[in-house]
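Participant: What follows is a predicted protein model with its sequence.
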Amino acid sequence: MCQIFISADPALYATRSRSIRLHGVATSLRLENLFWQVLEEIGERDGLSVPQLVGRLYDELLASGRLDDATNFSSFLRVSCMRYQQLQLAGRIPADVRTPIRSLDPAWVLATGPAAAPQ
């Protein structure tokens, strides 16, 4: 089992910091390269750069009332990447990256999506 995981290219789990402006404030986000790649794919689907996508996610998280001092935004981005891939595997987000995320019905996508975290 371990061979499947340890044979991954080390560049995928190397971390990289990027400076991004959120509400006019420059902030540094540190993620593994694999997560930056997934964010690039998500953004490209809707014609957004990674900074634009991250800014939009931040704004929507803030508007939802789920962003507070205890929120680890980098962790939120990692979970967003994993949910994206889970929903693709479940057939709720098309694998065809030419299909914009904004064109999907969120209620339908989430109707049988990944379960919530255990309590």
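Facilitator: Thanks, I have it. Numbers count the residues shown, from 1 in each chain.
Participant: C-alpha from now on. contacts and neighbour counts both.
Facilitator: Noted.
Participant: what secondary structure does A11 sit in?
Facilitator: Of the three states, A11 takes helix according to DSSP: H, G, I helix; E, B strand; the rest coil.
Participant: Wait, it touches F35, no?
Facilitator: No. In this structure, A11 is not within contact of F35 by C-alpha atoms under 8 Å, at 11.5 Å.
Participant: Those two: which has the busier surroundings?
Facilitator: Per other C-alpha atoms under 10 Å, whichever of A11 and F35 has more neighbours is F35, with 21 against 10.
Participant: Now do the stretch of helix or strand the more buried one belongs to: which elements does it pack against?
Facilitator: Element membership of F35, judged by DSSP states H and E, is helix 33-45. If contacts are counted by 3 or more C-alpha pairs under 8 Å, 6 or more residues apart in numbering; DSSP states H and E, helix 33-45 sits against helix 10-13, helix 50-63, helix 73-89.
Participant: out of the ones you listed, which comes closest to A111?
Facilitator: Closest approach to A111 among these (C-alpha to C-alpha): helix 73-89, 10.5 Å.
Participant: Check it against this one:
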Amino acid sequence: MCQIFIDADPKLYASRSRSIRLRGVATSLRLENLFWRVLEEIGARDGLSVPQLLGRLHDELESSGRLDEAMNFTSFLRVSCMRYLQLQLAGRIPPDALLPLGSLDPAWVLAAERRPSA
């Protein structure tokens, strides 16, 4: 089993920092390359660059009152990437990268998560 994971290309788990602006403030985020790839895919589905996607996520978190000093935005991004992939595997997000995520019904996408497990 471990071979599946340890034979991954080391470039995937190498970290890299990117500078972006959130609410006009320059900041640097450090993520593993695999997460940057997933964020690129998520953003591309809706015609957004990674900085635009991160800015939108940050703004929506802030306007919903879910962003506070205790929240680690980088951890939020990692979990968001994993949720995106899990929802694809569950068939709740279509694999067609040409279908914008903004066109999906969030209630339907998330309905499977809210069901009690059998």
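Facilitator: Looks like it arrived, so ask away. The model shown is predicted, which means the values in this text are computed figures rather than measured ones.
Participant: Dump the helices and strands packed on helix 33-45 of structure 1 into TSV; add distance to S103 of structure 1 as well.
Facilitator: Compiled in TSV, the helices and strands packed on helix 33-45 of structure 1 are given as follows (distance: least, C-alpha to C-alpha, whole Å):
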stretch	distance to S103 of structure 1
helix 10-13	30
helix 50-63	15
helix 73-89	15
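Participant: Tell me which of the ones you listed lies nearest to L31 of structure 1.
Facilitator: helix 73-89 (7.0 Å).
Participant: Superpose on structure 2 and give me the mean offset of that closest one.
Facilitator: Its aligned residues in structure 2 lie a mean 0.3 Å from helix 73-89 of structure 1 after superposition (mean C-alpha distance after the TM-score superposition for structure 1).
Participant: equivalent range in structure 2 for that helix?
Facilitator: Using TM-score structural alignment, helix 73-89 of structure 1 lines up with residues 73-89 of structure 2.
Participant: buried ones in the matching stretch?
Facilitator: Residues 73, 77-78, 80-81, 84-85, 87 are the ones in stretch 73-89 of structure 2 that count as buried (16 or more other C-alpha atoms under 10 Å).
Participant: From A107 of structure 2, how far out is R78 of structure 2?
Facilitator: Going from R78 of structure 2 to A107 of structure 2 by C-alpha to C-alpha, to the nearest Å gives 22 Å.
Participant: cool, S63 of structure 2 as well?
Facilitator: 19 Å.
Participant: next one: Q88 of structure 2
Facilitator: Distance, Q88 of structure 2 to A107 of structure 2, by C-alpha to C-alpha: 15 Å.
Participant: what does the helix holding F35 of structure 1 rub up against?
Facilitator: 11-16, 49-50, 52-53, 78, 81, 97-101 (C-alpha atoms under 8 Å, 6 or more residues apart in numbering).
Participant: Any buried residues in that helix, and which?
Facilitator: For helix 33-45 of structure 1, by 16+ other C-alpha under 10 Å, it's 33-36, 38-45.
Participant: again with stretch 46-56 of structure 2
Facilitator: By neighbour count on 16+ other C-alpha under 10 Å, the buried set for stretch 46-56 of structure 2 is 46, 48-51, 53-55.
Participant: Switch the residues you listed over to a markdown table; also include distance to L67 of structure 2.
Facilitator: As requested, the buried residues of stretch 46-56 of structure 2 are exported to a markdown table (distance: C-alpha to C-alpha, whole Å):
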| residue | distance to L67 of structure 2 |
| --- | --- |
| D46 | 23 |
| L48 | 21 |
| S49 | 22 |
| V50 | 19 |
| P51 | 18 |
| L53 | 16 |
| L54 | 13 |
| G55 | 13 |
